[in-house]
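Asker: Predicted model and sequence below, questions to follow.
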Amino acid sequence: MKGLVSLLYILGLIGTLKAFQGRHLPTGYELGDANNSQPILHLIKEILSGPLEGQSVTLLVPKEGIELNDWLTRLKSPLSIVRLPRERFDESLILSEDMNSTFYEHKDDIILSITDSTVVIAIITSSDVDWWPLWLSVRQWSRGAAVLITTTPCKTEAFMQVPFMQASWATLICPVVKKRGNRTRLIHHKVWTSFPFAAKNKSVALGVWNPERFSCWNDLFIDRFKDMREKRMSVYGNLLDVPILSADSNDSPPKGISFVIFDALSKWLGFSYDFKLNHDVTWTAIEGLILNGTNDLMLNFASITPQRNRDFALSIPYHYEGFGLILELPPPLPQWQNILYPFTWQVWTATSVSLLLTAAMFHLLNHHKETSFITNLITIGQGLIVNPPADVSSAWRIRFFLLPWWISAWILELSYICNLIAVLTIPVFPKKIQTAQELADSDYRLCMLNYGEFVIEALATSSHPTLSALGKKLDLSPINENLPNIGQEGCVELVLKGTHSHLETYSYINILYSRLGHNNRVYSLKEQLYPTYLCFPIRKDAPWKYKFDIGMQRLFESGLIQKWMKEAMEESMGGTKDILLTASATKSLSIIHLQGSFFILLIGHFLAFLVLAGEALIDYRREGLPNAK
């Protein structure tokens, strides 16, 4: 029995020695030596065919000591290989292709941008962290995933802190070796990652490299930002952007939909933040703080545009709106015209023509009574204003003729009375401008505060006929920080003069006129310009951005963001949901509302007086005739 155990032990030892055959590496080997590059090539091939299968990969290798053709031959998977020198120097970037891979040779002191790659793998031939590509953001090479492979035992903490490894997904693979004399034998490769903002245990070993253990993406790249308690974000913004970001005063805590979302994410992820008031209200100043690294993200109104997508890492959207247009309400029609407003002019015309035709037909059918046309017209007209006359001819031809007219007149009468009740207390306005095309064709000009919003340039350079016409009529109002609304008052004044339309973000402009007390003098166009999604512009190289997206997606799908936006709008507008919907108590009808009926009474009495005067004049002349009785 003991002999069998010994035999199995010897066979296992022989298998282990064969497994390490070809992995016996001298200390300080160089990758360029074909005999010594086998372990690294084998490791890369396993990574490309395992967790990174199907991904677009960029491979960064040192220029010195590599037989490029040998690597391209052995690495069958398509990938981009960038060969970089030890020191950066001023030449050009040469591109060539070989087999399934793309080869870049860096010869220029520039920042490469190979953004089509999903993952970048960097090979380090020493234990030093001074190779210059490691001190560039990983986003210069890929979309945010990094794998760093060292060929010599490494200092884990030092490598995990270089900018190259500050990616959303970052993994370090280091060899574990055993020295025997002047020779070094590779035991295995160990996989590491880090939790940058964890309170403790920032670097964590994921285990020994094994293709079966690390067979998919989630095995190689784990969530590094589950714990962000050590992260303190810097957030700037101005507080004049209701309902997105505002405050009751400079000393009051911020509020608004974006701040509520951000605060909820901070409680979920555990990070803290410093919110600093930015007194420069221009968008270029606020966004510049993100570009230079002073600010982590912006909470003010930010729509998704190609320029922002180029300069920032944009969060998933949380709201959809565009730029609204405010116009002064046209002067209402005189109140006495309310009696005509229940019907359109087409209905009035159809009713009048029907009345005349019906009276003419009735006159022909009723000719045997020798009544005048005026008398028959009055008889027919009674069906529109009072009950039909009771003394109707007994001839059935006349009764069958009058029946459909009385039914139609009854429907018209009820429609008029019901509609009249609805419009007596509502001012009657002429036709209003409701579309951007109608505004472009009108004499109105546009006014907008000049704070750097993209819509100013977009209108000026637009190829769309309507937008281009609006851009030519756009007047910019200067910023005045001494005014409560930093200069929006200039555009408001022009709107109330009836010469301009005010262009501003839809929610803000509705709130602005409501707070200024002008919501009963203006109206908002139904059409919005450049409607788009709102988002948080985040620092381009922020590795935790994907955690924001996960949190915001959950808040949106749960309906919380929509609820918070509704509450922010109602609070900002004092409970009013729309600029033209203002709260009003029930009130009695006044003489102003019913003046039309009194005008009809006065006109009727005046006509009756004229008829009376005419009859008196006729009787007076008859009495003066010789044969008068």
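Answerer: Ah, there it is. Numbering: from 1, shown residues only.
Asker: From here on, just use CA atoms for contacts and neighbour counts.
Answerer: Noted.
Asker: From what I see, residue 253 and residue 247 are in contact.
Answerer: Yes. With contact defined as Cα atoms under 8 Å, residue 253 reaches residue 247; the gap is 6.3 Å.
Asker: Compare these two (neighbour count), which wins?
Answerer: Neighbour tally, residue 253 and residue 247, criterion other Cα atoms under 10 Å: the higher count belongs to residue 247, 17 against 12.
Asker: Name the nearest residue to that one, sequence neighbours excluded.
Answerer: Spatial nearest neighbour of residue 247, excluding adjacent residues (Cα to Cα, 6 or more residues apart in numbering): residue 254 at 4.8 Å.
Asker: put this beside the first:
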Amino acid sequence: MAAQIQASAGHARALAHILRTAFHDARSLLVLYDGSTMARDVIHDLLVAGQAPLAVQVMDMTSPEQHDGGMEDPQMVYHNSDSDVAILLFADAERAKRLLEAESDPWWSEGSLLLVSLHQNPVAREVLVVLGGARRVALLVPTSSRRGHLRYEIVTYFPYSPAGRRFLTQVGVRRPSLSRGQVYPQRYRDFHGHVFHLASWIDDFPYLFYDHGGDVVGMGEAMLQEISGRLNFSYHLQEIPPDGFWGELINGTWVGMLGQVVRREKDFLINGMAVLLDRYHATDFTVPYFSDSYSVTLQVPPAVPRWLSVVYPFGGWVWVSLVGALLLVSLTFHLLLVQGGYTSIYSSRVDVLSTAVWLSRTLLRQAAPRVPAVPGCRPFLVCWWLAGLVLSTSYMGNLIAFLTVPSQARKIASLEELARADVRIHMLDYGNFVPGYLWSSADPVLAQLGNKLSLLPDYDRVLEAFDAGDGVLEATEYSQFLFITRGRSTTSYAVEEKLYPNYVAWAFQKGAPYKHVFDRYLSWMSQSGLVDHWRRSVVDSFRRSTGRGRGVARPREERQYLQPLSLEHLQGAFIVLALVSCVALVVLLLEATSECNTGE
């Protein structure tokens, strides 16, 4: 009995030393034990002697409540973070192993877990293997120094190392200062050629797709190649998910690539997967490394006919206002002439039509041969001539611009305009979250777009609908690839306002212990600009392979290259000449009619 008391006190002192040094910054401590008498004595000595340096919560793994409901207690999950530490204290390794193997949903994946075996038992290492999926886990095995003092050996399990080298033992750890890194050495610096099986879809530009040579390329592939070279692993890609879906929750079941990861059929995925709340709870996402959105692509409206450009310098209301102003000015000037006794203008009798024709000379930049000698006439005409000079100069400048630079019909720029437009929207049915979000949206604009949306089984049907004048909803990055490869990049444009901007990340199995290693590499790549560099490289290589160069599929950034003038650019002068000739002919006919009336 005395020996047992002395052993429990020794365990308590050794544990207190490790807690004070390696876990001095921990927020709280959770102690689980296997219900054995020795484990209770160690906990008693640790608490009563006041040797625990932080708040402690004690739970018995063998209690009926824990046995019936599992160990996934909210208080235990609360300790599953970097700032907390959990200790599993056991004297019976076999019993502890059985209890842990019964756990269907491990709660310890993110926290720091310390296994303490109170006896030297080979089965203790098997307990460590059971908990090998934890991010940080170590086994403390008691041993004696030459002087008979109790101390611990720290055993670490490396699951991806070759057989025979999977356990690392730090002998006789009894140092004045012990760091957490010494207790938990990095276990995932080298995967020793392990083959990861990825849930992938190799039709996801610019993340993962086939080039014209049939090789798998993309920014995701470039990132994975870099990481695999540094961590020494290989991987296997699947061409398409078996069910042909992306990743959606249907009737409580995840389908597509994401479903493969959730069901642990695949290790992780590197496609452009948007980070959403339900996906976040179902898998472990890495840090976001890119952003994407969804766009509606429409047909470019037909160009404005050149011969109608003579009316385009002014809007419809401007033309109506101009004609009304000319009639009002003509009537006013006519009354002014009649009141002043002036009976002849423009070689005919005084009437409103003759006055309007005479005043129109100003709009055509023709000089007046004489000014009627009527009081108040000159100030009136000065104001009219100035207004006519401004109007004619504005018209000629805009006319030349319209005739020289091809004018485009107005394009839809916002989602609100798209919702009002008489345009249907189509999207490929591949298990994306966007249709469900639109159909259930409380926003009136998005709900109206959802009413316009229909899902089609393949891209051939989608593009047939596009050719018929409908819109196509697709990821912004992928839509470039789709319309370039299908020969419609020059006849399409994307609505400027985007749908559901989102962050993109890789998705791992829930509780994957090595995810933090990939987090570190993805964060470095994103912050250093490598992700943007690979994205530009992939896009430029694809454009060059299609013979389209760097400026393709950038509707608002297309460059205007210098080119020689052609007859199309110079037709403005001929159209103006024809217009002026027609106006002169009309004036000639009016003059002839007036002369005939005067002769009669």
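Answerer: Yep, that arrived. Every value quoted in this text rests on a predicted model; they were computed, and no experiment measured them.
Asker: what residue of the second structure matches up with the residue nearest to residue 247 of the first structure?
Answerer: Matched to the second structure by TM-score structural alignment, residue 254 of the first structure sits across from residue 216.
Asker: Tell me if I am right that residue 159 of the second structure is in a helix.
Answerer: No. Using DSSP: H, G, I helix; E, B strand; the rest coil, the assignment for residue 159 of the second structure is coil, not a helix.
Asker: follow-up on the earlier one: for the residue nearest to residue 247 of the first structure, list the residues it contacts.
Answerer: 239, 245-247 (Cα atoms under 8 Å, 6 or more residues apart in numbering).
Asker: Now for these: which two are most distant?
Answerer: Among the contacts of residue 254 of the first structure, the pair separated by the greatest distance (Cα to Cα) is 245 and 247, at 7.2 Å.
Asker: Mutual contacts of those two, please.
Answerer: With Cα under 8 Å, 6+ apart as the test, residue 245 of the first structure and residue 247 both reach 239, 254-256.
Asker: could you dump these to TSV with distance to residue 562 of the first structure?
Answerer: Shown next, in TSV, are these (distance: Cα to Cα, whole Å):
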residue	distance to residue 562 of the first structure
239	21
254	19
255	16
256	13
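Asker: Write the PyMOL selection for whichever of the contacts of residue 254 of the first structure are buried.
Answerer: Command for PyMOL that selects the buried part of the contacts of residue 254 of the first structure, burial taken from 16 or more other Cα atoms under 10 Å:
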select buried, resi 239+245+246+247
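Asker: among the contacts of residue 254 of the first structure, which recur in the second structure?
Answerer: Among the contacts of residue 254 of the first structure, the ones still in contact in the second structure (both residues aligned by TM-score structural alignment, their matches' Cα atoms under 8 Å) are 239, 245-247.
Asker: In contact with the corresponding residue of the first structure for residue 31 of the second structure, which residues?
Answerer: Matched by TM-score structural alignment, residue 31 of the second structure corresponds to residue 59 in the first structure. Listed by Cα under 8 Å, 6+ apart, the contact set of residue 59 of the first structure reads 79-82, 120-123.
Asker: The counterpart of residue 467 of the second structure in the first structure - nearest residue in space that isn't next to it in sequence?
Answerer: Aligned counterpart of residue 467 of the second structure in the first structure: residue 496 (TM-score structural alignment). Of all residues not flanking residue 496 of the first structure in the chain, residue 328 sits nearest, at 5.9 Å (Cα to Cα, 6+ apart).
Asker: The one you found matches what in the second structure?
Answerer: So, by TM-score structural alignment, residue 328 of the first structure is matched to residue 299.
Asker: Who are the contact partners of its match?
Answerer: Going by Cα under 8 Å, 6+ apart, the list of residues near residue 299 of the second structure reads 466-467, 469-471, 491-493.
Asker: For stretch 265-277 of the first structure, buried residues please.
Answerer: Quick answer for stretch 265-277 of the first structure (16+ other Cα under 10 Å): 265-266, 269-272.
Asker: Ignore what I typed, I meant stretch 589-600 of the second structure.
Answerer: So stretch 589-600 of the second structure, judged by 16+ other Cα under 10 Å, has buried residues 591, 594.
Asker: cool, stretch 352-361 of the first structure as well?
Answerer: So for stretch 352-361 of the first structure, counting by 16+ other Cα under 10 Å, buried means 355, 358-360.
Asker: and of those residues, the nearest to residue 451 of the first structure?
Answerer: residue 355 (61.9 Å).
Asker: Doesn't the closest one lie inside a strand?
Answerer: No. Applying three-state DSSP, one finds residue 355 of the first structure to be helix, outside a strand.
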